[in-house]
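Peer 1: My questions concern the predicted model and sequence given below.
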Amino acid sequence: MGKRIIYMDHSATTYTKEKVVDAMIPYFTRHFGNPSSIYSIARESKQAIDTARAQVATALGANPDEIYFTSGGSESDNWAIKGVAYANRKRGNHIITTTIEHHAVLHTCRFLEKEGFTVTYLPVDRYGRVDPADLEKAITDKTILVSIMYANNEIGTLEPIPELAAIAQKHKVYFHTDAVQAIGNIPIDVKAQNIDLLSLSAHKLYGPKGVGALYIRNGVRIENLIHGGGQERKKRAGTENIAGIVGCGAAIELATADIAGHNARIRSMRNRLMEGILDTIPHARLNGHPTERLPGNVNISFEFIEGESMLLWLDDEGICASTGSACTSGSLEPSHVLLATGLPVEISHGSLRLTLGDANTEEDIDFVLEVLPKVVSRLRDMSPLYQKTTKDGGSHV
């Protein structure tokens, strides 16, 4: 019998639910026609795409003709930011974002700076939240786009998106939000919340990898990112990933069917896990907002240890998690998100992110609360700094 695996990295990716897979399978086999063709099996493919488009639109409070399918969140972010920037360059060259965005946004903005655009990176408070007053001050007559994520992928903090979007609308500036982490966790109505563009990815909500969508409000001026054929109403070229699109539609419909019920169960487990860790492990602190956060996100920094070592020891116990440090990507730099909240470098390196999902159980929480304190204790026993500091009665936090 194999080792028990406890998956607590749902912010990285989720499994694909059986109902989603079942919806996708016919479009690999029986209904394989190219939707751009005119014969019957092609029309079946086109109808499936139309159905998925309607499912995504319903989940967002949008119109179906405002939904464009992409390869995922990164492409959607790139298209939203570059597309608006290039299409509106004659009107202005100023973009506003934040210091804690996903790299799909930050790296796109850095690229545009080389193209002659000016980018303002708004700061965040110690919880990772943007002050709407800072956005108000940053907008100029050259501002063409504001891009602020709905929920942070590392620390789980929720941004005051309706308020921020209303400020952008008041100044006639387009507002984009990377909602990859928020969909299925937060009720979103793009019309009511004044959102002009929104990015999402299917694999974060129990759908397949390699497919996502970009909501573009009708009337938004945007340049194409991918040129070629006339797919996606001539805005996004390339033969459609029919099975993936079907999976995206099925997944978002399932994920948004009962957000309140889903959140109640996940949040209950999260609170028990979060409180259990903070109550049993000394020299630990919660990262992100204590209440305005994703229901399944737990991000905690532990002094005197390295996050990478913690992950490896947890993996030996069958626990899948991630760290606030970027070391897993080959960088020695700690998380840009944690540093933006004012967390010292040495403490940022000892961060752990546990993100819960539909497959997690109360027994999983019990197991992590049993194993994690032992792992942290063993690692600290090997730390000369911990031995010296605790002997002196000090702490960095």
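Peer 2: It's in. From a predicted model like this one, the values you see are computed outputs, not experimental measurements. Numbers count the residues shown, from 1 in each chain.
Peer 1: For the rest of this, base every contact and every neighbour count on C-alpha atoms.
Peer 2: Noted.
Peer 1: residues contacting Ala321?
Peer 2: Ala321 makes contacts with Tyr7, Met8, Asp9, Leu311, Leu314, Asp315, Leu352, Arg353, Leu354, Thr355, as judged by C-alpha atoms under 8 Å, 6 or more residues apart in numbering.
Peer 1: Write the ChimeraX selection for whichever of those are buried.
Peer 2: Buried residues among the contacts of Ala321 (16 or more other C-alpha atoms under 10 Å), as a ChimeraX selection:
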select :7,8,9,311,314,352,353,354,355
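Peer 1: Tabulate the contacts of Ala321 (a markdown table), appending distance to Asp178.
Peer 2: Output for the contacts of Ala321, formatted as a markdown table (distance: C-alpha to C-alpha, whole Å):
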| residue | distance to Asp178 |
| --- | --- |
| Tyr7 | 24 |
| Met8 | 22 |
| Asp9 | 19 |
| Leu311 | 27 |
| Leu314 | 30 |
| Asp315 | 30 |
| Leu352 | 23 |
| Arg353 | 20 |
| Leu354 | 21 |
| Thr355 | 19 |
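Peer 1: alright, now check it against this:
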Amino acid sequence: MIFLDAAATTPVRREVLEAMWPYLSGEFGNPSSHHSLGEAAANALAGARAAVAGVLGCRPGEITFTSGGTEADNLAVKGIALSRRAKDPSLDRVLLSSIEHPAVEESALYLQRVHGFTIDVVPVDHTGLVTPEAFRAALQPGTAVASIMYANNEVGTVQPVAELAAIAAESGVPFHTDAVQAAGWLPVRVQDLGVDALSLSGHKLGAPKGSGVLFAKSRLRLEPLVHGGGQERGRRSGTENVAGAVALATALTLANGEQADTVGRVVELRDGFIRRVLDRVPGAMLTGHPEQRLPSIASFCFPGTSGESVLLELERLGVLCSSGSACAAGSDAPSPVLTALGIPAEVAQTAVRFSFNSAITAAELEEAATAVESAVLAVRGLSRS
């Protein structure tokens, strides 16, 4: 099988397994316990926090470990908005783009439904880009938090986050970015991006599922989602997942160190794969920005097919991929991301996303391109000549 669904998840790296193993076996202590086992766990947690902070270029105290990117997004959007409104009741608006991950979108909808917030939505252009002009126009007085994802998980479009964060800062609005897909591929030093909060997920980087991080500036107050023992400086109560934190820190450090050597190679392979699919498959449409996109994502619509049928045929041919966000798997509705780009619903339902990890090879992508041609033609009731 050729695995081209790395945007959904990645295999756990051996180095990560080896780093986390002691905290799943002999070093099993609770980091809040004041004895030798607890102190060993606390030291490991502190080391993981410092390692993540080193990659992001922030202070260790600005790192909160979570159960994943979804919780980190929830804590950022809800936590910032509720805390700011508690201090100033006029701050009752949330700003996000029309192509945010459901973790951000549903957090905003919760704030609207339960707490009476108003949601302002920044439209994207046909490539999925949030322009600075559109962002500035959508930024209203009373905005408690703005959240724009760094790179889209379905079409791969990369947003000008530093420009958008600077515009938000001019109005004194905290800016959060979901960087779950960007980590390992794009720069994530928070000072360079100018963001106030940033979310990461371990299982997109070679760590196990169930590990995540929220960076939030120390001056930024957050209303916690989980109350209890006051762990993570009161931002996220509950006994910390020490092994998960060590795993995420190890995976992030490895990916960051390899980035310079892998990005250019994967971009070249991605572009070659895109050319082959567009050349070989009649009517194939690339979705997302043609250039300002993640190295790891190539997404298409194949009009005249069913995306799910193409996926099944590709799996039969030995290629594993997806029709879009794994978080929407099982839904037969057209992707809201694609319709926000202006793609008609009937065409959006033909979408297929191919996403790569850094180990992808030219031979695998050549074989995959041939399989795509065969699969689409088979679904259209044709055969390769």
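Peer 2: Here it is on my side, so go on. What you see is a predicted model, and the numbers here were worked out from it, not measured in a lab.
Peer 1: And the TM-score between them?
Peer 2: Once the chains are laid over each other, their TM-score by TM-score structural alignment, normalised by the length of the second structure reads 0.96; 379 aligned residues with a C-alpha RMSD of 1.5 Å.
Peer 1: Which secondary structure state does Glu268 of the second structure sit in?
Peer 2: Classification of Glu268 of the second structure using DSSP: H, G, I helix; E, B strand; the rest coil returns helix.
Peer 1: if I line the two up, what does it land on in the first structure?
Peer 2: With TM-score structural alignment as the criterion, Glu268 of the second structure lines up with Ser268 in the first structure.
Peer 1: which stretches of the stretch 101-250 of the second structure form helices?
Peer 2: 102-115, 132-138, 161-170, 190-193, 242-280 (DSSP state H, counting those that start in this stretch).
Peer 1: Flag every buried residue along the second one.
Peer 2: Counting neighbours by 16+ other C-alpha under 10 Å, one finds that the buried residues in helix 132-138 of the second structure are Pro132, Ala134, Phe135, Ala138.
Peer 1: In contact with the last one, which residues?
Peer 2: Taking C-alpha under 8 Å, 6+ apart, we find Ala138 of the second structure in contact with Leu95, Asp120, Val121, Val122.
Peer 1: Can I get the buried part of those as one PyMOL selection?
Peer 2: To isolate the buried members of the contacts of Ala138 of the second structure in PyMOL, using 16+ other C-alpha under 10 Å:
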select buried, resi 95+120+121+122
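Peer 1: Can you tell me which of the contacts of Ala138 of the second structure end up in strands?
Peer 2: Leu95, Asp120, Val121, Val122 (DSSP state E).
Peer 1: would you list those residues in CSV and tack on distance to Gly128 of the second structure?
Peer 2: Shown next, in CSV, are these (distance: C-alpha to C-alpha, whole Å):
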residue, distance to Gly128 of the second structure
Leu95, 17
Asp120, 17
Val121, 13
Val122, 11
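Peer 1: now, among those, which is nearest to Ala249 of the second structure?
Peer 2: Leu95 (30.2 Å; C-alpha to C-alpha).
Peer 1: shouldn't the closest one be in contact with Gln112?
Peer 2: No. If you go by C-alpha atoms under 8 Å, Leu95 of the second structure and Gln112 don't touch, sitting 11.7 Å apart.
Peer 1: Identify the contacts common to these two.
Peer 2: Ile119.
Peer 1: Could you list which of the contacts of Ala321 of the first structure belong to strands?
Peer 2: Tyr7, Leu352, Arg353, Leu354, Thr355.
Peer 1: can you map out the strands along the second structure?
Peer 2: 2-3, 63-66, 93-97, 118-122, 143-147, 175-178, 197-201, 212-216, 285-287, 297-301, 319-320, 351-355.
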